[in-house]
Each structure stands twice: as structure tokens, then as C-alpha cells.
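Asks: next comes the sequence, and after it the predicted model I'd like to discuss.
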Amino acid sequence: MSIVGKLLGKTGSLRSLTRPFRKKARHLVRFRLARMKRARIGAEIVAITGSSGKSTATRLISRFLQTRFATREQAYQNTISACTQAILDATPTDEYLVIETGASVPGSVVEMAGLMKPKVAVVTMVNVEHRSAFKTIENVTKEKGALVEAVAEGGFAVLNADDENAIAMAERTKQRIVTFGHVNDADYRVVELGLGDSGTMELAIRSAHGTHRLSTKLMGIHFWPSVAAAFAVAVENGIAPETIAETLKDIETGYNRCQPYEIENGPTFIIDTVKAPLATLPKAFEVIRPLRAPRKRIVLGMLADHPGDSNTAYKKAYRWAAEVADQVIFVGEHAHRHKASAEEIANGRIVEMTTTEQAYAFLRDTALPGEIIFLKSAGVAHLERLALGFDHDVRCWKERCRVPETCQACGLYEYPYERHPQVRRQKKLARWGMRKAATSRESKSRPE
């Protein structure tokens, strides 16, 4: 490689040194463009944050509003970059932008809130997340409360009445407060909550508009804050409760959020591999308790956001999982930390697997038709591949993949990880070629 190539090539030293500055410069330019556009667009913004349930709430709110309004949705990716892009993509015909808002580092929500100035701010719940960045729940509350503080004149905030940290945010705005809850009294209160025969959530919400019973396709009752918050936002924006109930019946869970994945003549997976904060595991595991199956197994990968040492966290996770599952399979570098007894190890109650590929081979060899296999891990482990491998030729078994997307969204799981950059370039060139060809055909078809 020439000296110029070594300096200016994609992996060149000069490009590597200047990359952080170029990234920051691009962000500043895009942010300022988005701020200028935000002042011009007529769409109302609904912004959703919370330590859990915000992606589902975002999708539900968007679907409910779409029954009456032109609505654009930004879910799953909840960074300032995604927020900026959502505003830049807005068109004059959009009436609502529904934007998921995440707190990754101190100041992240503050920046997004100042840009969006939402008509509606939603807080699903507050727990300690991104522990290394925020340390305490007080810091998380302060950060997420910036969204409530930024609600525009005439707007309102939708807060969880059962969460003391969320409801305390009411003091940070002079705008109207709408509450939802289950235990405590609220404007929109869940008065009935349970599971149907298939393990999907059923609930009833009481408000000034009456009591409305809702059936869902969401696995587990832990989705109730997302549904209640979305119901409140939709009704307050003029959507009839009957329309919401009818729409809700057909909404599937998002990728890897307690997503059922049935294999023909094989097991049924429940994929919950986006996040795995320690405190949320008991509620997640409860999803499979009422289900009937010849066997129930839980596969546990990397945990996140836990206080104290890892040994204690993984020990707790194993005990919780063992209460509802016939077998627990730990995967990854922390697999040995479960602290199960010698008897439990000997009789196969607990199984350790060093890699995801090993875990897949084990599941493939031991799967029973009709059994339930619950996959739970932080997103970085991409345990969804364990299910995908049953009906796809999965060849990407990279441990700790840094791609933030799910494997389904990435779409490259049938290629070895090392080939991903090459395949991405080929697909990009193919798309560019198709666009160029389409432009050429369009220009030739125009009358002179």
C-alpha cells in the first residue's frame, strides 16, 4: 500500500485519528438541520422514554394514531442520531411523529427533548439502566424527566402512577398530567389483568370514558404499562377506545421482545433477547409458567444492569429460572457463575455452554416437539440465532457481535461474520445499481 493509502485509506492512520472529530462534525450539522426543520414542520411529536416497555409503547401508540392520522414512527433505535433522522425524514403530510427516546449517557435525553419539544411525553417506568453511566436511579430519573420538562405549551405528559420516580416528574412541567396505573388510582387504571389460554395478555382499563376490555397478542402481563400508556395517549388524542381495542387484537410483539417463534414439528421458542436487566428477569420468566408443554427450558446469556458482583447476579438468575423451567442452560463466559449444586449439575437441571454455537448444537440434538424454550439475554449476545438456526442455515456465530440491530434486522446471519463487510458492500452496490437503472428508465420515458 502506498503512503497516501496508509494515511487516507479506510483503515489509514490519519482517517482513524480524525474519525471522532468527523463523527462529531456530522452530528452537529445534522442536529442543526433537524432543529431548523423542527421549527417548520406541522407534525405533533409524541416522545416515549422509560427503562422498559418504551419500544412496545412506541409501536402501539403509532398503530393507534394511524387509524385516524398520518403518523410516522421511530422505534427500536432510540439514540440522538435516530431522533434526528426521524425529524429530517418528516414530510409536510405527517400529522404525528412517534419517537422512542433512550437514555444512554447523561445529557442524551436532554438533547433529544430540546430538539423535539414534544406535544406528548410518555414515561413507562424508571429503573436503573446503563448502570455504568448513571450509577443511581436518581440520576436516571433526572435524565428521563427532561422529556417531561420539554413538553410544549398545550401538551401533556403521560406518567406511570405506580412508579414513584415517574409520577414525581409531574413537578417538572406546568402542562397537563395524565396518569396510568394498575395498583394506584389513575386516569387510566388497569382493573383486570390476566393471561388467555395461549399465554397472551388480556386486560381491562377503566377511565372517564368507561371500562374497556382489551385482548392482545403480547406474551406475559408485564406488557401492561406499555398498553395502558398507549391507550391513554390515543384516547387523549381523539381515538375511540373501541377502535383501539380492535386494532390491538392484531398487533404482534416486536422482534425478540417475548416473540413466539414456532418450529414446525419442533419446539416453540419465546425470544426475549433485546435486554436482560437483572431486576426484570422474574417477570420475564413468568411468561412461561402458565403455558402447557412437555418440557420448558430457559436459555440464559449475558445479564445487564445488576448491582454487586456477577456471581451473585447469575446465582439469582439461575434460581429464578429454575422455579419455572425444567432445565436451565447458561451460555457464554459467565456460564459457570450459576452456583448450582453438584446434584443439579449431575442430573442435567443446569447445563453450561461456552459459546452460542455449542448451545445451538445442544438444543438441536435434544429438542422435543412442542416444548417451550425461552431465550433471555442482553442484545449483544444475539441468542435469537438459537431459534433462527432451526429453520435457517445460520453461519454467523460471532460471540459479542457489536451490531446493535437484531439478527433479523441485520439479515446476514446466513453468512460467516468475517464476510459481513463484503456482503454489505455488495448489497449497497446492488441497491445503488438498481436506483441508477430506475433513474435511467425514468429519464428515457420522459417526453422530450
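Replies: Yep, it's here.
Asks: contacts and neighbour counts: CA atoms only from here.
Replies: Will do.
Asks: my guess is residue 353 meets residue 335, correct?
Replies: Yes. Contact criterion CA atoms under 8 Å: residue 353 and residue 335 qualify, at 6.6 Å.
Asks: and residue 108, what does it touch?
Replies: 79-80, 102, 143 (CA atoms under 8 Å, 6 or more residues apart in numbering).
Asks: residue 359: how many residues sit nearby?
Replies: Residues near residue 359, counting by other CA atoms under 10 Å, number 21.
Asks: ok, which stretches of the stretch 101-250 of the chain are strands?
Replies: 120-123, 156-160, 176-181, 188-195, 200-207, 210-219 (DSSP state E, counting those that start in this stretch).
Asks: would you turn those strands into JSON lines with mean neighbour count and distance to residue 230?
Replies: Listed next are the strands of the stretch 101-250 of the chain as JSON lines, based on neighbours: other CA atoms under 10 Å; distance: least, CA to CA, whole Å:
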{"stretch": "strand 120-123", "mean neighbour count": "30", "distance to residue 230": "9"}
{"stretch": "strand 156-160", "mean neighbour count": "28", "distance to residue 230": "9"}
{"stretch": "strand 176-181", "mean neighbour count": "22", "distance to residue 230": "10"}
{"stretch": "strand 188-195", "mean neighbour count": "19", "distance to residue 230": "10"}
{"stretch": "strand 200-207", "mean neighbour count": "19", "distance to residue 230": "12"}
{"stretch": "strand 210-219", "mean neighbour count": "19", "distance to residue 230": "12"}
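Asks: now distance to residue 96 too, for the ones you listed, in CSV please.
Replies: Converted to CSV, the strands of the stretch 101-250 of the chain look like this (distance: least, CA to CA, whole Å):
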stretch, distance to residue 96
strand 120-123, 10
strand 156-160, 15
strand 176-181, 19
strand 188-195, 22
strand 200-207, 24
strand 210-219, 24
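Asks: residue 268: which of those strands is closest?
Replies: Closest approach to residue 268 among the strands of the stretch 101-250 of the chain is made by strand 210-219 (13.0 Å; CA to CA).
Asks: can you name every helix or strand that the closest one contacts?
Replies: Taking 3 or more CA pairs under 8 Å, 6 or more residues apart in numbering; DSSP states H and E as contact, the helices and strands that strand 210-219 lies on are strand 200-207, helix 241-248.
Asks: okay, pairing it with this:
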Amino acid sequence: SIIYVPNTLKALHAIARYRRLQRATEVVAVTGTNGKTTTKEMIAKVLEKRFRVLKSSGNLNNHVGLPLCLSQLNGEDFAVLEMGASQVGDIRQLCEIALPGTGVLTNIGPAHLEGFGSIEQVLKTKMEILDFVDRVVLNRDDHLLREALNWKEFHGKDVLTYGLQEGADIRAENILSGPEGLSFKVHVGGKVFSLRLRVHGRFNVYNALAATGVCKLFGCLDTVAEALEGFEGVPMRLEVKHLRDVTFLSDMYNANPASMEEALKELVAMKTQRAIAVLGDMLELGAYEEKAHRDLGEMVARLPLEVFIAVGERMRAAAEVVRSTVPERDVIV
């Protein structure tokens, strides 16, 4: 049958919200600048050990993807949903559809600044989630999120913090990185356990801690180690690939200054002989665009890289900085 509606998008939102209201599913919403998709996948992985779970497909995290996912609710105990934003009001709109009870805040950084205008507006938008959730899992090492803990919007919430620094409710230490991935100790609620991950990048420690926080809230900490040890990562997010004697670090899905920095750090950490960085333009940075690329160029100049390949018009600014700072460095534009 065909149903005529004056606005298909509003109809999709109404269907998803109605389906949500008809079910007693616990909705966990994951937002932040970086790490949303991987964190969402890790949370779903650990919860699936004990509960029926619906999760966002891929990174379908906007005003179309989220309601499409939510419309599939069919008796699951949990829905783990990624929430993206490119302008003020986006998170509020998604929360009005999904009605989350738990919010996970990964970090705040310069991304989509064409729509937001400033990093302060990025923070304000992500914090729209606080008008809906009762429980919050938050990265305490992120200075903007840590400072925001003093906001009145957090009063009365059940807040769990995570990080590497003292003071976090859930903390990682003794982090080791090797060819097979990461290993570290997790301190939570007076307990300590070991965690091994088959993925690379120090930021994945944070993602795993966020998943641990959600499990702490819902009484399933015993599922974390086994579940995450089998986690194989997300395509195009710092994937490690091998071809003969060459190791490729593929981080191609999206790029902003913070994600570029983390990828470059991991490239250097994995270096055995020569390191070649192939970097493309960072988009949607608005007035911050040229400065962001020049700052990236300064970082590339400081790192022990043999070759820098700059792809795109915007990345020329980074190449200029590298050429002027390290004339002997091979730079290809």
C-alpha cells in the first residue's frame, strides 16, 4: 500500500518516535567529535553478551539514518545509537525522536565548524543530550567535557567518568601497544581487570573505557574483557593492512584536526624503517580551515617521517609549512 504524507521526513521521524514510545527499550546515545562509531560498536558488542541489542548501522547517525534504525525496534533490550551533528539543534532533534536514557560523550574538538561557527558551539550542541538522559558516561580527560561537569545541567544525573588520569571513575593504566593491538589494566569500582584489544591507537583505550562505563551502569562488567577481545575494529578507522613487507594504516573515513593527530601518532609509533604520510584535505572547518592545515603541517614537520604526500588544495598549506621547516624532507603535492 502507499500512504500519502505532506512531508516524508517528518513522517519518518513520527514513525520512529512512535515505535520507540511503544517499547521499553533502554536507549544509549553516543555523541562527540571523534570515536562515535567505534564506541557505539564496542558498547553493542559488550551488551550483546547478555542482552538483545539493536545498534545503528555503520555511521547512520543523522536525521535520516537514526530514525531508519529506530524504526527497526522489535523487542530488543537495548538500542545503541550514534548521534552526529553539524549545527546547533541537531542533537536535540535526534533525542526528541530516540528519547535516550543514557548518554555517552566521547570528546569535543574542531569539526563541522562551517555549521557550528566555533568549538564552543560544538560543545553546546553535544550537551543538548543532557536535557533527555538520566545517566551520563563522559571522557574526563577531555578538558572541555571536564570543565562542563560543573554545569547545572549535570545536577541530579548519574555520571560516570572515564580516562587515563587520576580522578576518573573508570581508569586505564599500564597501556602497551604491539603488533597485535593494545593491552592495559582497567580500574573500576574498586576492581581491576586486564583488557586486550585487537585494534590500534591510544584513542581506542578511551573507546573501550566508555563501553566499560555503560556496562558498569547496567551490571554487566563481567562481559567486557571477553567481548572486546573479539572486537576487530571498524572499516576505514585506523585499519592496519599488510602487503608484502609494507604496513598500511588506513584511516580514510573522515578527517578533522584531532583525528589526523591521532593517526599520525600511531603511524610514528608503528614505524620500523620508513614512514610515509599521505594526507588529504580536512573539510567543513570554516574560517579555521587554513590554520588547521598549517598547524597540521607543523606537526608533520616535527615527526620523524621520511615522506609527506599532500593531497588536495587545502593540504597545500600543510605542505608549505613542512617545506619551509624541514627543507630536506621529501614533500609531494
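Replies: Structure received. Everything numeric here is computed off the predicted structure, so don't read it as measured data.
Asks: from the contacts of residue 108 of the first structure, pick the one nearest residue 302 of the first structure.
Replies: Closest to residue 302 of the first structure, out of all of the contacts of residue 108 of the first structure and judged by CA to CA, is residue 102, at 20.7 Å.
Asks: contact partners for the residue nearest the centre of the second structure?
Replies: Central residue of the second structure (CA atoms, centre = their mean): residue 35, 1.2 Å from the mean position. Neighbouring residues of residue 35 of the second structure by CA under 8 Å, 6+ apart: 106, 203-204, 207.
Asks: next one: residue 284 of the first structure
Replies: 220, 222.
Asks: which strand or helix spans the alignment partner in the second structure of it?
Replies: Counting by TM-score structural alignment, residue 284 of the first structure corresponds to residue 263 in the second structure. Following DSSP states H and E, one finds residue 263 of the second structure within helix 257-270.
Asks: map residue 316 of the first structure onto the second structure.
Replies: So residue 316 of the first structure corresponds to residue 295, using TM-score structural alignment.
Asks: for residue 21 of the second structure, see how far away that match is.
Replies: 47 Å (CA to CA, to the nearest Å).
Asks: compare the contacts of residue 35 of the second structure with the first structure and list the overlap.
Replies: Retained in the first structure: 106, 204, 207, out of the contacts of residue 35 of the second structure (criterion both residues aligned by TM-score structural alignment, their matches' CA atoms under 8 Å).
Asks: now the last one. Nearest residue, chain neighbours left out?
Replies: Leaving aside its sequence neighbours, residue 207 of the second structure sits nearest to residue 39 (CA to CA, 6 or more residues apart in numbering; 4.9 Å).
Asks: returning to what we had before: quick one: the helix holding residue 263 of the second structure to strand 170-178, angle?
Replies: Per axes from the mean of the first three to the mean of the last three CA atoms, to 10 degrees, the angle that helix 257-270 of the second structure makes with strand 170-178 is 40 degrees.
Asks: how much does helix 257-270 of the second structure stray from the first structure?
Replies: Following superposition, helix 257-270 of the second structure is found to deviate from the first structure by 2.2 Å on average (mean CA distance after the TM-score superposition for the first structure).
Asks: same check on stretch 203-215 of the second structure?
Replies: Mean for stretch 203-215 of the second structure is 1.2 Å (mean CA distance after the TM-score superposition for the first structure).
Asks: show me what residue 164 of the second structure lines up with in the first structure.
Replies: With TM-score structural alignment as the criterion, residue 164 of the second structure matches residue 182.
Asks: and the gap between that match and residue 168 of the first structure?
Replies: Taking CA to CA, one finds residue 182 of the first structure at 17 Å from residue 168 of the first structure.
Asks: for residue 428 of the first structure, same thing?
Replies: Applying CA to CA to residue 428 of the first structure and residue 168 of the first structure gives a distance of 48 Å.
Asks: next one: residue 190 of the first structure
Replies: 20 Å.
Asks: on that earlier part again, more neighbours: which of residue 182 and residue 168 of the first structure?
Replies: residue 182 (19 against 14).
Asks: what does residue 131 of the second structure align to in the first structure?
Replies: So, by TM-score structural alignment, residue 131 of the second structure is matched to residue 149.
Asks: so what's the residue count around its match?
Replies: 22.
Asks: and it, what does it touch?
Replies: Counted by CA under 8 Å, 6+ apart, residue 149 of the first structure has contacts 172-173.
Asks: repeat the analysis, applying 10 Å as the threshold.
Replies: Applying CA atoms under 10 Å, 6 or more residues apart in numbering to residue 149 of the first structure gives the contacts 110, 113-114, 117-118, 121, 157, 169-175.
Asks: what sits against the residue mapped onto residue 183 of the second structure from the first structure?
Replies: Taking TM-score structural alignment for the superposition, residue 183 of the second structure sits opposite residue 202 in the first structure. Counting by CA under 10 Å, 6+ apart, residue 202 of the first structure touches 192-196, 213-221, 224.
Asks: before we move on, what about residue 264 of the second structure?
Replies: Shown in contact with residue 264 of the second structure (CA under 10 Å, 6+ apart): 249, 270, 275, 277, 279, 296, 299-300, 303, 305.
Asks: ok, residue 59 of the second structure next?
Replies: Here residue 59 of the second structure is in contact with 36-38, 40, 65-66, 81-84 (CA under 10 Å, 6+ apart).
Asks: from residue 163 of the second structure, how far out is the aligned partner of residue 61 of the first structure in the second structure?
Replies: Aligning on TM-score structural alignment places residue 61 of the first structure opposite residue 43 in the second structure. From residue 43 of the second structure over to residue 163 of the second structure the distance is 16 Å, taken as CA to CA.
Asks: wait, residue 192 of the second structure touches residue 185, no?
Replies: Yes. Residue 192 of the second structure is in contact with residue 185 according to CA atoms under 10 Å; the separation is 6.7 Å.
Asks: overlap of the contact sets of those two?
Replies: Taking CA under 10 Å, 6+ apart as the criterion, residue 192 of the second structure and residue 185 both touch 171-172.
Asks: roughly how far apart are residue 233 of the first structure and residue 292 of the first structure?
Replies: Counting by CA to CA, the gap from residue 233 of the first structure to residue 292 of the first structure is 35 Å.
Asks: sorry, back to before: now the contacts of residue 264 of the second structure: which count as buried?
Replies: 249, 270, 275, 277, 279, 296, 299-300, 305 (16 or more other CA atoms under 10 Å).
Asks: how about the helices in the stretch 201-333 of the second structure?
Replies: 203-217, 224-229, 257-270, 289-302, 316-325 (DSSP state H, counting those that start in this stretch).
Asks: mind putting the ones you listed into TSV with distance to residue 115 of the second structure?
Replies: Formatted as TSV, these follow (distance: least, CA to CA, whole Å):
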stretch	distance to residue 115 of the second structure
helix 203-217	26
helix 224-229	35
helix 257-270	16
helix 289-302	13
helix 316-325	22
